[in-house]
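> Need a 3D model of the following:
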Amino acid sequence: MTEKHTHGQSLANVHSSVDTNKATGWKRLLAFIGPAYLVSVGYMDPGNWATDIAGGSAFGYKLIWVLFASNLIALLLQSLAARLGIVRGLDLAQASKHNYPRFVNFWLYILAQLAIIACDLAEIIGMAIGLKLLFNLPLIWGVSLTITDTVLMLWLMNKGMRKLEGFIVSMIFIIGLSFLIEMFIVKPDVVEIAKGFIPGNLFSGDKIHQQMLYIAIGIIGATVMPHNLYLHSSLVQTRKINRTDEGIRTSIKFNLIDTTVALNLAFFVNAAILILAAGAFFRNGYFQVAEIQDAYKLLEHIFGATAPTLFAIALIASGQSSTITGTLAGQIIMEGHINLRIEPWLRRLLTRFLAIVPAVFTILHYGDSGLGNLIILSQVVLSLQLGFAVIPLIHFTSDKKRMGRFAISTKVKVVAWASAILIVSLNAKLVYDQIGDWLTGNKAADIYIYIFVVPIVIFIALLLVYVFVRPLIFKYKETPVYVPHGLAEVLDEMDAITYHHIGVTIDFSKNDRDSIRHALMQGGKKARYTLIHIVETAGARYHGTDVMDNETQSDVDNLDKYVDEVKALGYHAVSQIGFGLPAKAITAIVKKDEIDFLVMGSHGHKVIKDLIYGSTVDKVRHNVNIPVLIVKQRKR
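Down below sits the predicted model:
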């Protein structure tokens, strides 16, 4: 059923790190619980707050149906993402790398990265506003201070996946409890809430309906987040399952339960925010509360000090938790689409810096009042990117050749494509209306719109068409896949010198041959050899234990090839796979297996490259008390 593992694992350092096979009954269900909760925090970030507050204050309860429909679409798409990860052992970015050319994958990566930056922008602004509301800290300071949350995130990553999940769940609890208390304070109109579930018209040409459509698309973008599809397809692979039809079917079922519960909790939080805005502001005549800080002030004015304090605390919790999942998604799309793996702290800083720049510019140029509109704009950007994640996802999960009996049914396919058409159509209308407003609003800017904006829109539209059409034309063809490391090389007979138990680090590069050769020369045929490879995908880094995703299986297969070839040459060899941070994992294996000599390959990185990719050799040398032979890669 499963395809040949010929590519890198998603989140390899945590791939299959949670064993679901030992538990039975409800405990087995609990073993699957987790991935959807990490995903769900993205549905409760400050971007959702801004769109929900804007919609509730401007139109009362009328847009609850948009929120509900968005949640149903999100539930469908997230379940498809989970199915892709479980059945094929691929995250969405890796599957795209299989099916689209490098050029297309590059632009898919750029668009996905823009979506993550837009999401991070909302989290920055939300955190800064929360700090100002609680501590009266100027927004420009708050925005600048948000870069320090990188330290917290990396600390949690190093503590392991369970502690990370515990932190996320505690943040969700704070958010939910805060809004539950606020509902008792506001006392919304239950009958009007029920009427809000009845769909309304968004497509009339007047300004009011244009504004309603704009906010509705923002709600869709804030609810159905594209980077969450990448994240979910990877996180489900942290569960170790039986790769039988029954094991896969059980995994799909339990992950669907996990997704349903988590996303419905997120819906209730978002609905609570919109209902809060409708009950507190729209009902009292405050129709244009698009600013989160204005909502805080009005809550204080109407209900006293308790409600706004809870509001600010929940806002900070929301931004902090969403930051972590956004970073993880960034690693997945970078490794999947463009085959680039860099240190998590550097990736986090780059994303945060790119998000801070527009926030600081907005504050300096437009003042604090411009941040609310910037948050809503960021959510619209998220929605505009959705088609580039949703269309490939539906193609991949519909592919009976690769999904086998787990390909989605015709009914699910129809609903999924209808959702995709709805999303793309709403976005197309939004772009058309916005360009029309720009052209009529400022005649002097027409030339710039035609030179810069229109060509970009045409390029994105053509790219979307290509993404849709290619899997139909080349249905059973895949482009060659490149992973962060290569395949095993053929080994020849080598001279050897004597040693006892020698460890050799393997990274599936041209350096492997020299590393193994030096090791065999040290120990000869009397020594034992342990070939060590560390899986360091995002998942493996977070879990720090074995995760049998696609990259891990590929690495196991390649490492076994080396072991078999070394054995064929008359040497005693075994393989050892580690997970997580390379230096830490290598050190643990050396100590556990009582290795008395270690051979490591060096790529000769300089200071800048070591900062980007990490310097493993130096860290291992300082962490072990055995000789370490460093074999520098030779130019060939």
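> Every contact and neighbour count from this point should use C-alpha atoms.
OK.
> Buried residues in the lengthiest helix in the chain, which are they?
Secondary structure assigned by DSSP state H gives helix 245-280 as the longest helix of the chain. For helix 245-280, the neighbour count (16 or more other Cα atoms under 10 Å) marks 247-249, 251-280 as buried.
> Just the angle for the very next helix or strand once past that helix relative to helix 245-280, thanks.
Toward the C-terminus, helix 245-280 is succeeded by helix 292-303 as the next helix or strand (DSSP states H and E). Counting by axes from the mean of the first three to the mean of the last three Cα atoms, to 10 degrees, helix 292-303 lies at 60 degrees to helix 245-280.
> I'd like to check what contacts helix 292-303. Which residues are they?
For helix 292-303, contacts defined as Cα atoms under 8 Å, 6 or more residues apart in numbering pick out 49-50, 53, 129, 133, 185-186, 277, 280-281, 289, 306-308, 311-312, 372.
> Please spell out the ChimeraX selection for the buried subset of those residues.
Burial among the contacts of helix 292-303 is assessed by 16+ other Cα under 10 Å; the matching ChimeraX selection reads:
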select :49,50,53,129,133,186,277,280,281,289,307,308,311,312,372
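> for the stretch 501-636 of the chain, what spans make up the strands?
Counting by DSSP state E, counting those that start in this stretch, the stretch 501-636 of the chain has strands at residues 501-505, 528-535, 572-579, 597-602, 628-632.
> Let me have those in CSV, extended by distance to Ser425.
Output for the strands of the stretch 501-636 of the chain, formatted as CSV (distance: least, Cα to Cα, whole Å):
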stretch, distance to Ser425
strand 501-505, 52
strand 528-535, 41
strand 572-579, 43
strand 597-602, 52
strand 628-632, 55
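> Make JSON lines from the ones you listed and add mean neighbour count and distance to Asn99 to it.
Formatted as JSON lines, the strands of the stretch 501-636 of the chain follow (neighbours: other Cα atoms under 10 Å; distance: least, Cα to Cα, whole Å):
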{"stretch": "strand 501-505", "mean neighbour count": "25", "distance to Asn99": "32"}
{"stretch": "strand 528-535", "mean neighbour count": "24", "distance to Asn99": "24"}
{"stretch": "strand 572-579", "mean neighbour count": "21", "distance to Asn99": "28"}
{"stretch": "strand 597-602", "mean neighbour count": "23", "distance to Asn99": "33"}
{"stretch": "strand 628-632", "mean neighbour count": "18", "distance to Asn99": "36"}
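> Another sequence for comparison is provided below:
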Amino acid sequence: MQKKKYSTGWRNENNTPSLSEVFSSVYVPKKKGIWRKFFAFTGPGLLIAVGYMDPGNWATDIAGGSKFGYMLLSVIFISNFFAIILQHLALKLGIVCERDLAQACRDHYPKFINFILWILCEIAISACDLAEIIGSVLALKLLFGIPITWGVLITVIDVFIILFFQYKGFRYIESVVAALIFTILICFSFEIISSKPEIFSILKGIIPNIEIIKNSHSFYISIGILGATVMPHNLYLHSSIIQTRDYPRTFEGKKMAIKYATIDSTLSLSLAFFINAAILIISASTFHKTGHTDVKDIMDAHKLLTPILGKLSGVFFALALLASGQNSTLTGTLAGQIVMEGFISLKFKPWIRRLITRLIAIVPAMIAAIVYGEKGTSELLIISQIILSIQLSFAIIPLVCFTGDYKKMGPFVNGPIIKISAWFITIIIIVLNLFLIYDILL
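Reported below is the predicted structural model:
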């Protein structure tokens, strides 16, 4: 028995399924065609893509586009490539080891290290929830004129909306997320057409430019974009929700699951890239082009969009923001539950867990709204993305280590190309974050 435990690479042999209430609950046809299987695995990728188009992305993309035009498109493109690789590793960990990333850390590291990782992850989730609150609050103000302080309190209702869909079944959550993403897509398609961007400048912006590193301001925004694009809590989330699929827990079954889950993830993140790029392109073609190079927040962007592109453009912008905030709320709740149950085996009722996370995020949002108003909430949005960027390293390193360990992954261990790529991405992220901390301290 001891030998068997050692061969798996995990201390705990009898692992409790992640999100046990929905574990293996989505039917996967065993002998149907490719498209039926692909449809069965479609969903988790969309939930992950939500984190890559949340309100935190808006502030950094708007600031980057207005200040530097299309130049930072390359940063979004590279960040999205990083995300595709990292999410592939996350889903592979969940499928092969039947553990989410939090459970894997608990079954590998000593208690002290686990406690630190858990605290850091909780801080990141609270920072992410803060971005969701601010996005929803600003959208409510833009659409209905609701004051910022009242909007912050209204976001508590999200707790009950999420619970309603969670009890209906996991496919219901995926359907709601898909509908909201489709809403965002339609809104930004309209904005892109209205802003009439320069195609040649867009293609040029996708090519990396050395000026991004030379200019301290563009470098600072680039790290913010990285933090807003590659979300640490998504790595925990993806490794868990992929296990909701009822695929055979055999070698062939896991191989099939990895194949279709990777396709789902890659296509969904490509959609997220389009939306992120659209925000920056609209900012560049609307603000930078007309000399408004200091647009740093969502409210300023909305005020300028309406006179430049028309009233309908402002409405679509606010509607997409509201959909983005609500979508991120759904995935943030699940991530919080996964992290707490995975790291410390502590289970709360979903509504209690959600209420705790939301209240932690509401306090700074309310203080900023009362003391500083709109500007304060916008500054908090940028700060939340910097926190996420710094925490990212502490999620990536364990993920890359686990998926590169033959004892844990067996024949599914990362190949040489994936292993080199994953460590290259990890080193880049660590170096960028060290530069960021150095810059902040000085």
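> Quick TM-score on the pair, please.
TM-score of the superposed chains, computed with TM-score structural alignment, normalised by the length of structure 2, equals 0.96; 432 aligned residues with a Cα RMSD of 1.3 Å.
> Report the aligned residue range of structure 2 for the longest helix of structure 1.
With TM-score structural alignment applied, helix 245-280 of structure 1 matches the range 251-286 in structure 2.
> which position in structure 1 aligns with Phe77 of structure 2?
Residue pairing (TM-score structural alignment): Phe77 of structure 2 is matched to Phe68 of structure 1.
> need the contact list for its match.
Per Cα under 8 Å, 6+ apart, neighbours of Phe68 of structure 1: 197, 267.
> make it 10 Å
Neighbouring residues of Phe68 of structure 1 by Cα atoms under 10 Å, 6 or more residues apart in numbering: 74, 196-197, 199, 220, 223, 264, 267-268, 270-271.
> Then Leu388 of structure 2?
Contacts of Leu388 of structure 2 (Cα under 10 Å, 6+ apart): 56, 120-121, 123-128, 224, 226-233.
> Would you tell me what helix or strand whichever residue in structure 1 pairs up with it is located in?
Applying TM-score structural alignment, one finds that Leu388 of structure 2 aligns to Leu382 in structure 1. Of the helices and strands defined by DSSP H and E, Leu382 of structure 1 is found in helix 371-398.
> So which bits of that helix are buried?
Those would be 371-372, 374-398, for helix 371-398 of structure 1 by 16+ other Cα under 10 Å.
> same thing with stretch 345-364 of structure 1?
For stretch 345-364 of structure 1, burial by neighbour count (16+ other Cα under 10 Å) applies to 347-349, 351-353, 355-356, 359-360, 362-363.
> So Ala538 of structure 1 sits against Leu11, correct?
Yes: proximity of Ala538 of structure 1 to Leu11 meets the contact threshold set by Cα atoms under 10 Å, at 3.6 Å.
> What's Asn13 of structure 1 aligned with over in structure 2?
Under the alignment (TM-score structural alignment), Asn13 of structure 1 pairs with Glu21 of structure 2.
> same deal with Gly326 of structure 1?
In structure 2, Gly326 of structure 1 lands on Gly332 (TM-score structural alignment).
> what's the spacing between that match and Asp100 of structure 2?
From Gly332 of structure 2 across to Asp100 of structure 2, the span is 15 Å (Cα to Cα, to the nearest Å).
> Tell me which of the two has more neighbours.
Taking neighbours as other Cα atoms under 10 Å, Gly332 of structure 2 and Asp100 compare with Asp100 leading, 30 against 26.
> In contact with that one, which residues?
Asp100 of structure 2 neighbours (Cα under 10 Å, 6+ apart): 17-19, 90-94, 235-243, 338-339, 342-343.
> could you check the distance from the residue nearest the centre of structure 2 over to Leu267 of structure 2?
By Cα atoms, centre = their mean, structure 2 has its centre lying nearest to Gly51, at 2.4 Å. Noted for Gly51 of structure 2: a distance of 15 Å to Leu267 of structure 2, by Cα to Cα.
> Output the residue interval of structure 1 matched by stretch 223-241 of structure 2.
Aligned by TM-score structural alignment, stretch 223-241 of structure 2 falls on residues 217-235 of structure 1.
> How much space separates Val620 of structure 1 from Val599 of structure 1?
Taking Cα to Cα, one finds Val620 of structure 1 at 11 Å from Val599 of structure 1.
> what touches both of those two?
Jointly contacting Val620 of structure 1 and Val599 under the rule Cα under 10 Å, 6+ apart are Val628.
> Compare Ala538 and Leu11 of structure 1 and say which one has the larger neighbour count.
Shown here are Ala538 of structure 1 and Leu11; by other Cα under 10 Å, Leu11 has more neighbours (36 against 31).
> Identify the residue spatially nearest to the more buried one, adjacent ones excluded.
Nearest residue to Leu11 of structure 1, sequence neighbours excluded (Cα to Cα, 6 or more residues apart in numbering): Gly539, at 2.9 Å.
> where's that neighbour relative to Val18 of structure 1, distance?
In terms of Cα to Cα, Gly539 of structure 1 sits 11 Å off from Val18 of structure 1.
> just Ser204 of structure 1 next, same as before
51 Å.
> More neighbours: these two, which one.
Counted by other Cα under 10 Å, Ser204 of structure 1 and Val18 do not tie: Val18 has more neighbours, with 22 against 11.
> if I look at that one, how far off is Ile577 of structure 1?
From Val18 of structure 1 to Ile577 of structure 1 the distance is 16 Å (Cα to Cα).
> can you check Ile86 of structure 1 too?
Taken as Cα to Cα, the span from Ile86 of structure 1 to Ile577 of structure 1 is 21 Å.
> for Arg162 of structure 1, same thing?
21 Å.
> cool, and Ile356 of structure 1?
39 Å.
> cool, Thr410 of structure 1 as well?
Applying Cα to Cα to Thr410 of structure 1 and Ile577 of structure 1 gives a distance of 41 Å.
> What of Gly25 of structure 1?
Distance of Gly25 of structure 1 to Ile577 of structure 1, given as Cα to Cα: 31 Å.
> Now for the residue nearest to Leu11 of structure 1, how many residues are close by?
Residues lying near Gly539 of structure 1 (other Cα under 10 Å) number 34.
> likewise Tyr438 of structure 2?
Neighbours of Tyr438 of structure 2 under the rule other Cα under 10 Å: 10.
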